[in-house]
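In: Provide a 3D model corresponding to the input given below.
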Amino acid sequence: MDAAQPWQPPGLTVREQHGAHARVVIEVSGELDFAAVGRLRSRLLPATEHGTVVLDMAGVSFCDSGGIRVLVEAERSARGSGGAFRIAAPSDAVRRVLDLTNLDQMLEIFPDVDSALNR
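Out: Here you go, the predicted structure:
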């Protein structure tokens, strides 16, 4: 009989693509929670210091207050360095959190990555 595998929390995958004109697309998928927020922060904040960053959140199934904090930090970092921070394709779960916290009024949100890049 096989031993049962211990439960592992869902992870967060972060992929980064560099484009023309100092534009970076960071695609995240999984759960953006306290355990995973450091992984996103370490990739997202440095990128915001160098131009336009688009965060593709289509694959994010959960976002807690730690995730929200990183989004606010990214917006402030981009604004402070003369860049732009944009969210693309937020999942329904993320969209609800952005709406409930009124961050949909503060952050630039686009239906897809192309729209965010071509603004």
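In: switch to C-alpha atoms for all contacts and neighbour counts from now on
Out: OK.
In: ok, residues contacting the biggest strand by length in the chain?
Out: Looking only at the chain and at elements set by DSSP state E, the strand with the highest residue count is strand 52-63. Outside strand 52-63, the residues that touch it by Cα atoms under 8 Å, 6 or more residues apart in numbering are 22-33, 47, 78, 83-91, 93-94, 97, 112-113, 116-117.
In: one more, please, to line up against the first structure:
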Amino acid sequence: MKLPTEIFGEVVVVHTPEELSADTAGQLEAFLTNLDRSQVIIDLNGSETIESGGLEAILNAQETLLALGGDIKISTTNESNRKILEMTRLDQQLEVFETVIDAVKSFAG
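Out: This next block holds a predicted model:
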């Protein structure tokens, strides 16, 4: 799996595909944990479907990156995606930001 990325200093922004599902979960987790940087922002604005397998992959990747001194944060303005994060309580495990820039700035502090 190859996803579009942007680099902001020590932070990498990963733009997710249209579907985050069990079918792509292993590839997503491998992609997130094999980046050149351990401070990762996942931009969920491109995802129309988010299933439990995709969310599990993000949490597994976060665990790996935390062990490396990094973290994963989420950026999305999509209300449906924000609702999914709230209903699954993942918004309590992952910091969620309105914009990519706000998420990038959060790593500086």
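In: follow-up on the earlier one: residues in structure 2 aligned with the longest strand of structure 1?
Out: Aligning strand 52-63 of structure 1 against structure 2 (TM-score structural alignment) gives residues 39-50.
In: how about stretch 98-112 of structure 1?
Out: Going by TM-score structural alignment, stretch 98-112 of structure 1 sits over residues 85-99 in structure 2.
In: likewise for stretch 74-82 of structure 1?
Out: Aligned by TM-score structural alignment, stretch 74-82 of structure 1 falls on residues 61-69 of structure 2.
In: how about the matching stretch: buried residues?
Out: 61, 62, 64, 65 (16 or more other Cα atoms under 10 Å).
In: dump those to JSON lines, plus secondary structure and distance to residue 89 of structure 2.
Out: Shown next, in JSON lines, are those (DSSP: H, G, I helix; E, B strand; the rest coil; distance: Cα to Cα, whole Å):
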{"residue": "61", "secondary structure": "helix", "distance to residue 89 of structure 2": "17"}
{"residue": "62", "secondary structure": "helix", "distance to residue 89 of structure 2": "15"}
{"residue": "64", "secondary structure": "helix", "distance to residue 89 of structure 2": "20"}
{"residue": "65", "secondary structure": "helix", "distance to residue 89 of structure 2": "20"}
